[in-house]
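Visitor: this one's sequence-less:
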């Protein structure tokens, strides 16, 4: 779905990745990042958010919390992260990107509350329940600090992905605020939900969910009770083009993730300000029964669109030509993606060792892929920076093993 956009808007990135793979410098099963583009995307997003008074925290899970990605985002002006889970926060902190928001979507485990409060010291910590609020506040108190707490709220009719449910009853927000404020080590800072915005398949536009209205009503109730200076965190499908809508709805915080590498659903159907800056690269292993099998491991295509004909560029030379495109069957999510199956019955005749490049919206952190940073693509001098695992750690590919 995103390969067409990559070919049109960042062909030099594709060709650089293909060449470096053929030189033995990028391993198969790798998400490859154009760090120059990531930096410029972050700079544009941060500038637009700043004009609207929005605090911005970067989501890094989709690209495996890569240290070079974190540093490129910081160079672009977004200084802190939102962590989908504790591993995410630790990885970003290791890369030098401090934690702006922790606990949303995944709550902090009880045994790790002290680590989070003492070592990560997040600006904001989201809690879904009284129990988790008490854990966060107590840990902050033991660390000798006061923790800003965001209450995740929900009401009938709100939209949640299955398995994401949880939060305080929105209609009780004033009592919830008082409860959080009364906790030793805690301070009520504001409200949050997810998702506040979603891509609509029918209109091919980003629309607000009922959750955004829930936030607005809760904010009004809090203001009526004298709490008129609160944070309103409204993540979901953030691109620079939706920021004004968030600000108008009362949001004070936004959290770009896929926007920083140009792969929100809207990027697939419209040319947005953020350039595509990520691809998935692997190589042909063997041929069998009319298919060429390419190494998998990272073939998790985020199902934001209905199933479609997945294509890849297959070649032993750098190219973005249509003649190198072939259809690929991806194993069902119920199977382990050891291989993808490239149709070898058409004009593309894959050979063992050929480079295979996909463009899709990934979620690298749930895979066993490598994450590879490239610098210098925009200057015509591309080189590999680091090869890391999904926790932002060296992935075991020393340079001598790749040459």
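Guide: In hand now; what should we look at? Treat the numbers as computed from the prediction; the structure is a model and nothing was measured.
Visitor: please make it C-alpha for all contacts and neighbour counts, starting now.
Guide: Will do.
Visitor: residues making contact with stretch 156-175?
Guide: The set of residues that contact stretch 156-175 without belonging to it, under C-alpha atoms under 8 Å, 6 or more residues apart in numbering, is 105, 127-129, 151-155, 176, 194-195, 209-211, 214, 218, 221-222, 225.
Visitor: just those: which are in strands?
Guide: Restricting these to those inside strands, with DSSP state E as the criterion, leaves 127, 151-154.
Visitor: separation between the residue sitting furthest away from the middle of the chain and residue 38?
Guide: What lies farthest from the middle of the chain is residue 289; by C-alpha atoms, centre = their mean that is 36.8 Å. Distance check for residue 289 against residue 38: by C-alpha to C-alpha, to the nearest Å, it reads 40 Å.
Visitor: which helix or which strand is home to residue 207?
Guide: If you go by DSSP states H and E, residue 207 is part of strand 205-208.
Visitor: against which helices or strands is that strand packed?
Guide: The helices and strands touching strand 205-208, judged by 3 or more C-alpha pairs under 8 Å, 6 or more residues apart in numbering; DSSP states H and E, are strand 197-200.
Visitor: which residues are in contact with the strand it packs on?
Guide: Residues contacting strand 197-200 (C-alpha under 8 Å, 6+ apart): 205-209, 212, 234-238, 265-266.
Visitor: the helices in the stretch 1-150 of the chain, which residues?
Guide: All helices of the stretch 1-150 of the chain, identified by DSSP state H, counting those that start in this stretch, fall at 3-9, 11-22, 35-51, 67-75, 86-94, 113-115, 130-142.
Visitor: comparison target, given below:
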């Protein structure tokens, strides 16, 4: 999906990834992250957000919850991290990363609430009265008052499977009145997901119905005398979408794929501000019939992978990739031609590294022609090699 864009805009990343594999420094099934480009992308997004008075948080799940990159993003001036689930919150929080937003998309389990409250997140999103009550009780125990966001939903919203939850906007007044009885928390924000999506037909990032729901929720809550500080509007957050966020009342964004230049818009051929900053490296394992097979482990079912660049005897060639069946384990990726066993394979597709079993190599200095391997991590942000 992003291979041609990466070859055109960041060929040094391709060259570095191939070099690291050929020298045996990285194994097959390794994502290589270009730190220089990630930070430059992050800077561009933050500068655009600043123009509109929008707070910029960052997401790490897409690039494997990597604490090193998170610390570098903090140095740029980002408010802090958005941790999609409680394990990511613990990893980053205990690594010294400021937690800006926890609990969206995954609610905090009851037995983990106190531990995460002690990490002092700015906001915690809740989906239910029960979770709000638990948060309040433990906040009072710790002597704090925790700011919360309410995730709101409506019947016409875009919702992804396995991500359902929140307060129906038509029942919001009743829910808010119940939450106001919990003295350890205070309602300060509203969120939904996804608020914006790339439209292939129009070639633009456009708002979803969720934005209307968030706006309606703000109107309802503020008419109850509660001032809303945060209108959190995630998804497709990149330079291109900042003006759209501001026009719709958004106050905070959460770039993830924007940081690596891998939103759907970046794979469309459009000349985006961000540079592709992530590739996947593998190796030809064997041939069978008219196909070759490279090592897997990095499959993501929404990857839209289409082709691979294979380096044979100092000559590179594009191969079509047969996407793995979602019902099967991705032991191998199948390429639709024979290739020399041991050859380096580079792909660039949409991924969420934290749901793979891949390694992650963080490299700086690529833009200066002096690549330096910072470290090798697992897909969940733990260091496994230097």
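Guide: Now that the structure is in, tell me what you want to look at. If you're wondering where the values come from, they're calculated on a predicted model, not measured in any experiment.
Visitor: hang on, the earlier thing: the residue farthest from the centre of structure 1 and residue 366 of structure 1, how far apart?
Guide: Plainly put, residue 289 of structure 1 is 30 Å away from residue 366 of structure 1 if you go by C-alpha to C-alpha.
Visitor: picking that back up, return the closest of the contacts of strand 197-200 of structure 1 with respect to residue 73 of structure 1.
Guide: Proximity of the contacts of strand 197-200 of structure 1 to residue 73 of structure 1, judged by C-alpha to C-alpha, is greatest for residue 238, which lies at 15.2 Å.
Visitor: what packs against the lengthiest strand in structure 1?
Guide: Using DSSP E, we find that the single longest strand of structure 1 is strand 278-288. Packing partners of strand 278-288 of structure 1 (3+ C-alpha pairs under 8 Å, 6+ apart): strand 30-34, strand 291-295, strand 355-358.
Visitor: for residue 243 of structure 1, find the nearest of the helices of the stretch 1-150 of structure 1.
Guide: Counting by C-alpha to C-alpha, and looking across all of those, nearest comes helix 35-51 at 6.6 Å.
Visitor: superposed on structure 2, where does the closest one end up, distance-wise?
Guide: Between helix 35-51 of structure 1 and its aligned partner residues in structure 2, the average distance after superposition works out to 1.0 Å, using mean C-alpha distance after the TM-score superposition for structure 1.
Visitor: residue in structure 2 paired with the residue farthest from the centre of structure 1?
Guide: Residue pairing (TM-score structural alignment): residue 289 of structure 1 is matched to residue 289 of structure 2.
Visitor: show me the contacts for that match.
Guide: If you count contacts by C-alpha under 8 Å, 6+ apart, residue 289 of structure 2 has them with residue 338.
Visitor: if I look at it, how far off is residue 250 of structure 2?
Guide: As judged by C-alpha to C-alpha, residue 289 of structure 2 and residue 250 of structure 2 stand 54 Å apart.
Visitor: check residue 200 of structure 2 too.
Guide: When C-alpha to C-alpha is applied, the distance between residue 200 of structure 2 and residue 250 of structure 2 equals 23 Å.
Visitor: compare these two (neighbour count), which wins?
Guide: residue 250 (26 against 11; other C-alpha atoms under 10 Å).
Visitor: now the closest residue to the more buried one other than its chain neighbours: how far from residue 339 of structure 2?
Guide: The shortest distance from residue 250 of structure 2 to any residue that is not its chain neighbour, by C-alpha to C-alpha, 6 or more residues apart in numbering, is 4.9 Å, and that residue is residue 231. Distance of residue 231 of structure 2 to residue 339 of structure 2, computed by C-alpha to C-alpha: 51 Å.
Visitor: hang on, the earlier thing: superpose on structure 2 and give me the mean offset of the strand holding residue 207 of structure 1.
Guide: By mean C-alpha distance after the TM-score superposition for structure 1, the fitted strand 205-208 of structure 1 averages 1.5 Å away from its aligned residues in structure 2.
Visitor: buried residues in that strand?
Guide: Taking 16 or more other C-alpha atoms under 10 Å as the neighbour-count basis, strand 205-208 of structure 1 is seen to contain the buried residues 206, 208.
Visitor: just to revisit the earlier point, so which of the ones in strands among the contacts of stretch 156-175 of structure 1 wins on neighbours?
Guide: Going by other C-alpha under 10 Å, residue 127 tops these with 30 neighbours.
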